[in-house]
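Undergrad: Quick one, fold the following:
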Amino acid sequence: MEYKLVSINVGKARRELYKNKEIATGIYKKPIEEEVFVSTVQIGGDQQADLVNHGGKDQAICAYPFEHLEYWEKTLQQSFTVGAFGENFTIQGLNEENAHIGDIFEIGDVRIQISNPRKPCYKLGNRYKVDELPLLVQQTGYTGFYFRVLKEGFIKPGQNLRLIERKEENPTVAYINKVIYQDEENVQALKNLVEVKELSERWRNSFQNKVEKLLN
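TA: Predicted structure coming up:
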């Protein structure tokens, strides 16, 4: 099964104002047209400003479903084009409902694996001057998700993501979003997520901490 990679987007970190304070952000991404190298931590030419919450080996590539952009344009009456959510990959056909944690794909020389949902932050709202946008993203479940890189290599626009292993026994991104935003006191659900070995270590640790707090 293949999914269309509509666009590969990269961008350097920049500084802007947020509530009269200067912040660094890497949310501004633009499409590229040339071949690029993908390492275990990022796509060549890309940069993350907040290395605590973005980037790293479990979050090397941020992906967002192309189909969601029309929804946001109609809802917020603004233009949302590829890269609008700070994503590196704008993908058609693969979304939170059918993306399982641990699913493995190939694109060009590169092999990637879904690692965790994308958690929207205030910088997204600041970009579009819509403070409630992160909350709206949570409520809709249109969060996007991250890939870790299992095999480095080169990719280029026009190539598609080819599914080579689907982890149907693992939760979907949509399920995890539902737990953390609508059912965050469900101890058994949280315990189950802790056991998903393909889920990023930071997310599993976070769920374990929530379990311990709920049981104490």
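
Undergrad: Please count neighbours and contacts with C-alpha atoms only from this point.
TA: Will do.

Undergrad: mind checking how far the most centrally placed residue in the chain is from residue 74?
TA: In the chain, the residue lying closest to the centroid (CA atoms, centre = their mean) is residue 145, at 2.7 Å. Per CA to CA, to the nearest Å, residue 145 is found 22 Å from residue 74.

Undergrad: and the top helix by length along the chain, what does it pack onto?
TA: The single longest helix within the chain, with elements called by DSSP state H, is helix 201-215. The contact analysis (3 or more CA pairs under 8 Å, 6 or more residues apart in numbering; DSSP states H and E) places helix 201-215 against helix 187-194.

Undergrad: and for comparison, fold this next one:
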Amino acid sequence: MASILTVNLAQPRRNPDKPELSTGIDKHPTPDPVEVRAPGPRKGGLGSGLVGDLIGNSKFHGGDDQAVYAYAREDLDVWETELQRELANGTFGENFTTTGVDVTGARIGERWHVGSDGLVLEVTSPRTPCRTFAKWLSIRGWMKTFTTAATPGAYLRVIEPGTVRAGDEVVVASRPDHDITVAVVFRAIMGEPELLPRLLSADALPEKIKRLAHKRT
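TA: You can find the predicted model right below:
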């Protein structure tokens, strides 16, 4: 069964890249049910889509298009082998650690029904690596390594609010008929710009990525 293995919330700490800022990248599983709602705009909104979570740098993170970040436990397991270190759920800063979900292969605009409380999420875009992520893991060359692997996980927006808890089932309720996946978008914006025009068939993309794609048409 495709499901949420753990729901992870931030334990605020000083940003390892910018000590004057806090960061919410250090996330840990919670046993409690968590309310999920649309956080509003990136600047001036609530930040994360999960009540009790933290977005430290609202210039680049959070807001409606990045309300929830999901990463597959299966991909974390691959990284554990490659990096030869333990990676607990939440280590990559993900809100949802999933199992049985093809997160990186999800299509932009794909909708997930999560749990039994009416929560509906929509896949919007891949996560792109930043300096905070690299500093947090303390791995030399991490941004290049992460980019080459091209398993970035997915950001989701909240279509219908609800409550989520560990063990909730994930059902792909609808899937667009285009072929633009999270992986394709990641490749397009991280080093294969010739793919950018293809992205315009995915209406659910954030406007920032659409503008980037339009520049290549």
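
Undergrad: TM between them?
TA: Superposed pair, TM-score by TM-score structural alignment, normalised by the length of the first structure: 0.87. Supporting alignment: 206 aligned residues with a CA RMSD of 1.9 Å.

Undergrad: Pull the contacting residues for residue 104 of the first structure.
TA: The contact partners of residue 104 of the first structure, taken as CA atoms under 8 Å, 6 or more residues apart in numbering, are 111-114, 163-166.

Undergrad: That one pairs with which position in the second structure?
TA: Using TM-score structural alignment as the criterion, residue 104 of the first structure maps onto residue 111 of the second structure.

Undergrad: which ones are touching the nearest residue to residue 172 of the first structure once chain neighbours are set aside?
TA: Of all residues not flanking residue 172 of the first structure in the chain, residue 100 sits nearest, at 4.1 Å (CA to CA, 6 or more residues apart in numbering). Shown in contact with residue 100 of the first structure (CA under 8 Å, 6+ apart): 114, 166-168, 170-173.

Undergrad: Go through the residues you listed and flag the ones preserved in the second structure.
TA: Compared against the second structure with both residues aligned by TM-score structural alignment, their matches' CA atoms under 8 Å, the contacts of residue 100 of the first structure retain 114, 166-167, 170-173.

Undergrad: Against residue 120 of the first structure, how distant is the residue nearest to the centre of the first structure?
TA: On the measure of CA to CA, residue 145 of the first structure and residue 120 of the first structure end up 10 Å apart.

Undergrad: dump the residue contacts of residue 75 of the second structure.
TA: residue 151.

Undergrad: if I've got this straight, residue 146 of the second structure is in a helix?
TA: Yes. Counting by DSSP: H, G, I helix; E, B strand; the rest coil, residue 146 of the second structure is found in a helix.

Undergrad: counterpart of it in the first structure?
TA: Under TM-score structural alignment, residue 146 of the second structure pairs with residue 137 in the first structure.

Undergrad: Around that match, how many other residues sit close by?
TA: 17 (other CA atoms under 10 Å).

Undergrad: Just give the closest residue to it, not the sequence neighbours.
TA: Nearest one to residue 137 of the first structure, counting by CA to CA, 6+ apart, is residue 143 at 5.8 Å.

Undergrad: same deal with residue 72 of the second structure?
TA: residue 98 (4.7 Å).

Undergrad: rewinding a little: looking at the second structure, which of the contacts of residue 104 of the first structure still make contact?
TA: These retained in the second structure, by both residues aligned by TM-score structural alignment, their matches' CA under 8 Å: 111-114, 163-166.

Undergrad: among those residues, who's most crowded?
TA: residue 114 (28 neighbours).

Undergrad: Isn't it up against residue 149?
TA: No. Residue 114 of the first structure is beyond contact range of residue 149, at 9.0 Å (criterion: CA atoms under 8 Å).

Undergrad: Run a quick neighbour tally on whichever residue in the second structure pairs up with residue 32 of the first structure.
TA: In the second structure, residue 32 of the first structure lines up with residue 30, judged by TM-score structural alignment. Other residues near residue 30 of the second structure come to 14 when the count uses other CA under 10 Å.

Undergrad: separation between residue 30 of the second structure and residue 113 of the second structure?
TA: 20 Å.
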